[in-house]
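Student: Could you work out the structure for the sequence below:
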Amino acid sequence: MGDNNILPYPYEFRDISDEEKSLLNKLHTYPDASNSARVGPKGYIVNKAFKKDAANIYSMPLRPSDIFVTSYQRSGTTWTQELVWLLASDLDYEKALAVPLTERYSFLEMFMFVPDAGLESFIKTVSTNSENFNKEKMMGLVNWLGTPVSRALATTPSPRFIKSHLPMSLLPPKLLDTAKMVYIARDPRDVVVSYYHHTRLFMLTGFNGTFKEFWHLFHQSLCKTGGWRDYFDEEMTKQAKQWIEDNLKDTDLRFPLNK
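Tutor: Next up is the predicted model:
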């Protein structure tokens, strides 16, 4: 990717508040849990490592054959990835069984979840919680996961299948005009329950609080990549509100327009 193709990155990264850092440190076992920043028009939470490839992602050359599967985390992304890949691959079940989904899709921002600092501490945490631990293999895996994929995508053959949990404003601005995208929106009540269990099991997050405490993080948009509500632009909000009015008219449910 030449420098001439890099669009000016339109957003500034800013630190989260000391109060937010203290809360994240309290509720996470991983020592860099507070290594977070806000970016974008709605102040989405990202790991600071995102900064090293944010402009490349934003300026990534797109192809008409690209297929993006995007969502807020824990919204059914994996199921949808598999369905989309099969539909685009003439129902090639043999290849789907033989090649892991992680190799058929590029996870655009996976690198930001892998720590730049405190890696040894993280490896030590994993080793004490895992049987048959192999440090060399773990280091190789972590280094692979921590490598940004935006540049590698330049040599990936078409069609490229790309997964992302980033909000639209952090993705290439011509995405909807150029490529194909499937966006998944899930009931936030289901999202928060699934997300809670995920963060407790996933060692790169190391959440050790209660569900009530996690709900507070979720409600205050302190989960990674921000708040569920923040992913909805004006048009999507209108559609969600209309769906509630059409299908849940006998309830007092309303789409949460404001915090």
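Student: can we go C-alpha only for contacts and neighbour counts from here?
Tutor: Fine.
Student: buried sites along stretch 18-25?
Tutor: Of the residues in stretch 18-25, 20-21, 23-25 count as buried by neighbour count, 16 or more other C-alpha atoms under 10 Å.
Student: How about stretch 240-259?
Tutor: Neighbour-count burial for stretch 240-259 flags 240-241, 244-245 (criterion: 16+ other C-alpha under 10 Å).
Student: Could you single out the nearest of the residues you listed to residue 53?
Tutor: The closest of those to residue 53 turns out to be residue 240 (C-alpha to C-alpha; 32.1 Å).
Student: Dump the buried residues of stretch 18-25 to JSON lines, plus distance to residue 47.
Tutor: Shown next, in JSON lines, are those (distance: C-alpha to C-alpha, whole Å):
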{"residue": "20", "distance to residue 47": "14"}
{"residue": "21", "distance to residue 47": "12"}
{"residue": "23", "distance to residue 47": "16"}
{"residue": "24", "distance to residue 47": "12"}
{"residue": "25", "distance to residue 47": "14"}
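Student: Just give me the closest of those to residue 107.
Tutor: residue 24 (24.7 Å).
Student: leaving aside the residues next to it on the chain, what's closest to the closest one?
Tutor: Distances taken as C-alpha to C-alpha, 6 or more residues apart in numbering put residue 34 closest to residue 24, at 5.6 Å, once the chain neighbours are dropped.
Student: Roughly how far does the one you found sit from residue 47?
Tutor: 9 Å (C-alpha to C-alpha, to the nearest Å).
Student: One more, please, to line up against the first structure:
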Amino acid sequence: MNLNPPSYTFLEADKTEEMLHLFKGERTGWVQVGEKKWFFPYRYTEQGSAFYHFKARPSDTWVLSYPRSGTTWTMELVWLLKNNLDFNTAGKKTLAERFPFLEFSMFNHPEVTRTLLEWNKGDVSKQQLCKEIARPGYEVLDAFSSPRFIKSHFPFSLLPNILDSGCKIVYVARNPKDVAVSWYIQNKAFVTQGYIGDFPTFWNYFKNDLTAWSPYWEHLKEAWAQKDHPNVLFMFYEEMQADLLSSIKKISNFLGKVYSDEELSKLLDYLDIKNFKNNPMVNSEELQECGVLLMNGVFVRKGKSGNWKSTFTEDLEKEAEEWISENLKDTDLVFPTE
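Tutor: Below you'll find the predicted structure:
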């Protein structure tokens, strides 16, 4: 393990000025980290080293992904499988409490946090939530007793301790066209990103590795390279949608758990998107109440593949297909058909 985190450079001034006009949640700028130029808001300069040195424990269970890849659905599934289908606790504690997001603090610009505190003046519990989500996950999780459940969108190369720690890691991937559309909607919905532009402009940023946690392809390829690691399970969101029962059994086996057909049937019903998207414990209602999330129904959305078709123009689709083909030509990574 390299003890020194990769160096970073600030995004060029002209591009920074352009993007600050469109991403209102960031007020300072962005950095590009390491040789692959991982893209993060400026708070990475303050917190990145501590995230890089964060120590995973053997008893941890992680869910990793590029954003908007079916992460929330997978997290709830993993948590329930590991916790003997404890629907009672899952109905009382938010998923964010049970499965903390390691690096969300990087997206809480101090000026935005001050605004949120002002909006919630007079409501102590909402103000506390605004302060809590701005706390670095390495501080929060260090204080957690084991076993811990951890969500992260960091690529493997920025979590160098994780593979040798003995912990279990489920990585979920999704086709880039659906990712881009869902990521666009979420960037518009969260004040921490505050995107006010249109989709073609966002697509251009995404394709050119200028949205957070990009580059998308390097993210997936780093995970794909670890697919045969005994403590890594690589899943496609599309395969989970196509045959959830088989996916549940696959993940359950990976986690060393066994359940009866009756128990699995109950879990299938619980995870059905019609029920899941209305579950206040997983759809970030608490963030909506304190003003971080501006639009209802965007965190857990339709849960379907192919929704990109209603957003992409014919020209954008052609461009996307060429971009996908170019990036898949030197790999055996193949997305399941929609």
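Student: Helices - which of the buried residues of stretch 240-259 of structure 1 land there?
Tutor: Cross-referencing those against helices under DSSP state H gives 240-241, 244-245.
Student: For the residue nearest to the spatial centre of structure 1, give me its contacts.
Tutor: Nearest to the mean C-alpha position of structure 1, counting by C-alpha atoms, centre = their mean, stands residue 165 at 2.9 Å. Applying C-alpha atoms under 8 Å, 6 or more residues apart in numbering, we find residue 165 of structure 1 in contact with 70-73, 109, 225.
Student: what about 10 Å?
Tutor: Residues in contact with residue 165 of structure 1, defined by C-alpha atoms under 10 Å, 6 or more residues apart in numbering, are 69-75, 77, 107-110, 171, 183, 224-225, 231.
Student: before we move on, what about residue 137 of structure 1?
Tutor: residue 143.
Student: can you pull out the strands in the stretch 101-250 of structure 1?
Tutor: 106-107, 161-164, 180-184 (DSSP state E, counting those that start in this stretch).
Student: Redo the ones you listed as JSON lines? Include distance to residue 151 of structure 1.
Tutor: Shown next, in JSON lines, are the strands of the stretch 101-250 of structure 1 (distance: least, C-alpha to C-alpha, whole Å):
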{"stretch": "strand 106-107", "distance to residue 151 of structure 1": "11"}
{"stretch": "strand 161-164", "distance to residue 151 of structure 1": "13"}
{"stretch": "strand 180-184", "distance to residue 151 of structure 1": "20"}
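Student: Out of those, flag the one nearest residue 135 of structure 1.
Tutor: strand 106-107 (23.8 Å).
Student: Would you mind confirming that residue 20 of structure 2 makes contact with residue 197?
Tutor: No. Residue 20 of structure 2 lies out of contact with residue 197 (C-alpha atoms under 10 Å); the separation is 11.0 Å.
Student: any idea how far the residue located most distally from the centre of structure 2 is from residue 159 of structure 2?
Tutor: Centroid-distance maximum for structure 2: residue 122 at 31.5 Å, with C-alpha atoms, centre = their mean. Using C-alpha to C-alpha, we find residue 122 of structure 2 at a distance of 39 Å from residue 159 of structure 2.
Student: buried subset of the contacts of residue 165 of structure 1?
Tutor: Using 16+ other C-alpha under 10 Å, the buried ones in the contacts of residue 165 of structure 1 are 69-75, 77, 107-110, 171, 224-225, 231.
Student: What is the nearest of those residues to residue 154 of structure 1?
Tutor: Once C-alpha to C-alpha is applied, the member of these that ends up nearest residue 154 of structure 1 is residue 108, at 12.7 Å.
Student: Can you tell me what the closest one aligns to in structure 2?
Tutor: The alignment partner of residue 108 of structure 1 in structure 2, by TM-score structural alignment, is residue 102.
Student: Skipping its backbone neighbours, what lies nearest the aligned partner of residue 74 of structure 2 in structure 1 in space?
Tutor: Aligned by TM-score structural alignment, residue 74 of structure 2 pairs with residue 80 of structure 1. Leaving aside its chain neighbours, residue 80 of structure 1 sits nearest to residue 69 (7.5 Å; criterion: C-alpha to C-alpha, 6+ apart).
Student: Map the one you found onto structure 2.
Tutor: Residue 69 of structure 1 maps onto residue 63 in structure 2, by TM-score structural alignment.
Student: That match contacts residue 168, correct?
Tutor: Yes. Applying C-alpha under 10 Å, one finds residue 63 of structure 2 in contact with residue 168, separated by 8.6 Å.
Student: distance of the corresponding residue of structure 2 for residue 206 of structure 1 from residue 108 of structure 2?
Tutor: Aligned counterpart of residue 206 of structure 1 in structure 2: residue 194 (TM-score structural alignment). Plainly put, residue 194 of structure 2 is 11 Å away from residue 108 of structure 2 if you go by C-alpha to C-alpha.
Student: which one of the two has more residues nearby?
Tutor: residue 108 (25 against 21; other C-alpha atoms under 10 Å).
Student: how much space between the closest residue in space to the match of residue 108 of structure 1 that isn't next to it in sequence and residue 119 of structure 2?
Tutor: Among residues not flanking residue 102 of structure 2 along the chain, residue 137 sits closest, at 4.3 Å (C-alpha to C-alpha, 6+ apart). To residue 119 of structure 2, residue 137 of structure 2 is 24 Å away according to C-alpha to C-alpha.
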